[in-house]
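Participant: this one's structure only:
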């Protein structure tokens, strides 16, 4: 039983290189961002489990006693196992959702309920470990995304930078703290549809698309080598090569059919300020990243951010290589973070 407030956080992540090619066995490089999601667990005496997800406007509550009376034998408490389609349907019944619910809000609640019923009602608590956190986070991802790669949960658990290829994940040692601008075009897209589109294009034009995927793989490997050099002794020429890799990969991703007019606009705006951008993730809208060189003056960054905001985009300055999942004391948090959490 939780006796005091527990505050934990985990970093967000972006793909540096390897989007879509990773689906076809190539290397992808993923990095943790210094943009974090915070979770506050607080004991209550009202006999309820309250869920508050302010960023997506969700507030739900369940009676603990009623949850305990439910038949949850379909879940193997304490074991990190994937939900079958039949178990997912039963979980929807527990949540009180219709069978055809598929939007992100419903899926977020289902993921929470699954983790709560599987972990919190278990009597087999052992000392928490990063491996256990990663396994449970992966299962939560499966509730929402169906068949995730495992990259997102691994990067958020361990932080830093990871190399992913054909299910094998390994850490990059001491990645340099590159500064980037993360831009959300706010254009929704379907990852599943975009992945299917690349596969269709590969089947239609194998002699054209296969070399593109091989070239993206080479870009990931070159970036990995370069980051290793920069960890020891970063030099201005390293940033010039990183910018070249960003441009080449963005062109390749457009050739694969996963670009979007909003991402083209992002690249045009940042290039007008002498900076280089690419999509990150599925493409088709979504987010892009811009490398911020260390010699860049802050007024230049602010001018570019203003130009992007004028396009209707959201922007965040951040850096890569953030620490993984962490437990916080209130005194260790920045004042704005403390204020935001106090308002929850």
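Facilitator: In hand now; what should we look at? In this text the structure is predicted, and so the values were computed from the model without any measurement.

Participant: only C-alpha atoms for contact and neighbour calcs from this point on.
Facilitator: Noted.

Participant: Now do the longest strand along the chain: which elements does it pack against?
Facilitator: Criterion DSSP state E: the longest strand present in the chain is strand 28-41. For strand 28-41, the elements it packs on are strand 6-17, helix 151-158, strand 161-165, helix 206-232, strand 314-319, judged by 3 or more CA pairs under 8 Å, 6 or more residues apart in numbering; DSSP states H and E.

Participant: and if we set it to 6 Å?
Facilitator: strand 6-17, strand 161-165, strand 314-319 (3 or more CA pairs under 6 Å, 6 or more residues apart in numbering; DSSP states H and E).

Participant: Between those strands, which one is closest to residue 149.
Facilitator: strand 161-165 (8.9 Å; CA to CA).

Participant: how about the strands in the stretch 201-344 of the chain?
Facilitator: 277-280, 287-292, 314-319, 326-328 (DSSP state E, counting those that start in this stretch).

Participant: Redo those strands as JSON lines? Include mean neighbour count.
Facilitator: Conversion of the strands of the stretch 201-344 of the chain to JSON lines gives the following (neighbours: other CA atoms under 10 Å):
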{"stretch": "strand 277-280", "mean neighbour count": "28"}
{"stretch": "strand 287-292", "mean neighbour count": "23"}
{"stretch": "strand 314-319", "mean neighbour count": "17"}
{"stretch": "strand 326-328", "mean neighbour count": "13"}
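
Participant: Included below, for side-by-side comparison, is a second structure:
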């Protein structure tokens, strides 16, 4: 699969050092929330809301340290390079293969990182989102650069995405972090011989490429998935895939990612309920329900896959002549899917209220993501009256929600 990527140029300055600028999109699940965890089909698309990363080596810094500025979770902290090397890079017997992320000793690395953060995290208590970001960052840092001579650097991450709202903010964050370390590794080793690379156990990678290759994107996505397990427990792999490749896709856990090619652009009204959500807790909630009522829940999950299949077939057939029929089928799919999600306890009174507000002007809404809060969306039919859309947005805002018109699909990971 290809995505829109830019040139992988080496931004190097003799004074400042090597710099990297990247961005990755968020995502919206259209159909298949929760069922995708159990191997069912899901449809998802990238959003025009992105996470932006800026990495720069600090050659002029007399104090060897790394500086983290994660604006989305209001975290700013620095760490001494010597502490990092002593505590995190001290196991020379364990060679981590950059091109084999699935072989990483996940629990061992995670435990080491958690101990490090407890010891060097500072005196002020940190919030859950800050702690998760730190753990995931250092997990990728030690896993992807453990055999390099790491020097001082600063990483700044900003995001257009609300944290913990079901729009793939964590995956978008982890994709740009994974891509940054991947590029950093390539820069640090671009002048090494094949023999030296073999010593580092990275001989299966292709180097000195000017663009992200298919192999690059695959590995970046896999590393982001590994780190996603820290935040979401048992992620499906959908979020990191969308945030890496972009576009609109069909997806099954463990299966290939299939681009969904449309003849027309699709827009949605995306609504923030402003109710905090916990993806891991919601996934565990459905899992417990499945254990308690396996036949019932399996039937619901199967029905959700049928909805995703129907929506996929319908979207593929979209053209000028049948757009009204397509809109009607998509509305039905959205309504049924929302009802099924409610039956699993995944909705929330605010999400239900949002759907009712949309329905006042014949728009149809459903939650997106794990539910329990976060976002809802509704498809906007082509030619939908602007005055009706303005009315809906004002009504949503009057009820304390936040609404945006967003185009679906678009670029995945980008080098700027």
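Facilitator: Happy to help now that I have it. What you see is a predicted model, and the numbers here were worked out from it, not measured in a lab.

Participant: before we move on, the earlier item: show me what the helix or strand just after the longest strand of the first structure is packed against.
Facilitator: Per DSSP states H and E, the first helix or strand lying C-terminal to strand 28-41 of the first structure is strand 48-53. Judged by 3+ CA pairs under 6 Å, 6+ apart, the packing partners of strand 48-53 of the first structure are strand 58-63.

Participant: any idea how far the closest residue to residue 124 of the first structure other than its chain neighbours lies from residue 121 of the first structure?
Facilitator: Nearest non-adjacent residue to residue 124 of the first structure, counting by CA to CA, 6 or more residues apart in numbering: residue 78, 6.3 Å away. Distance of residue 78 of the first structure to residue 121 of the first structure, given as CA to CA, to the nearest Å: 8 Å.

Participant: For those two, indicate the residue with more neighbours.
Facilitator: residue 78 (17 against 14; other CA atoms under 10 Å).

Participant: Does the more buried one belong to a helix, a strand or coil?
Facilitator: coil (DSSP: H, G, I helix; E, B strand; the rest coil).

Participant: wait, it sits on residue 122?
Facilitator: Yes - using CA atoms under 6 Å, residue 78 of the first structure is in contact with residue 122, at 5.5 Å.

Participant: circling back to that earlier point, so where in the second structure does the longest strand of the first structure end up aligned?
Facilitator: Taken onto the second structure by TM-score structural alignment, strand 28-41 of the first structure occupies residues 42-55 there.

Participant: picking that back up, would TSV of the helices and strands packed on strand 28-41 of the first structure with distance to residue 246 of the first structure be doable?
Facilitator: Below are those laid out as TSV (distance: least, CA to CA, whole Å):
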stretch	distance to residue 246 of the first structure
strand 6-17	8
strand 161-165	17
strand 314-319	16
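
Participant: can you tell me which of those strands comes nearest to residue 335 of the first structure?
Facilitator: Among those, strand 6-17 sits nearest to residue 335 of the first structure (CA to CA), with 14.9 Å.

Participant: And stretch 281-296 of the first structure, how far out from the chain middle?
Facilitator: Offset of stretch 281-296 of the first structure from its chain centre (CA atoms, centre = their mean, to the nearest Å): 14 Å.

Participant: Can you check which part of the second structure that stretch sits on?
Facilitator: Taking TM-score structural alignment, stretch 281-296 of the first structure hits residues 369-384 over in the second structure.

Participant: okay, how far is it across stretch 250-259 of the first structure, tip to tip?
Facilitator: 8 Å.

Participant: what's the matching range in the second structure for it?
Facilitator: Counting by TM-score structural alignment, stretch 250-259 of the first structure corresponds to 338-347 in the second structure.

Participant: Would you mind listing the buried residues in that stretch?
Facilitator: 338, 339, 340, 341, 342, 344, 346, 347 (16 or more other CA atoms under 10 Å).

Participant: Can you report how many residues neighbour the residue in the first structure that residue 27 of the second structure lines up against?
Facilitator: Aligned counterpart of residue 27 of the second structure in the first structure: residue 13 (TM-score structural alignment). By the criterion of other CA under 10 Å, residue 13 of the first structure has 27 neighbours.
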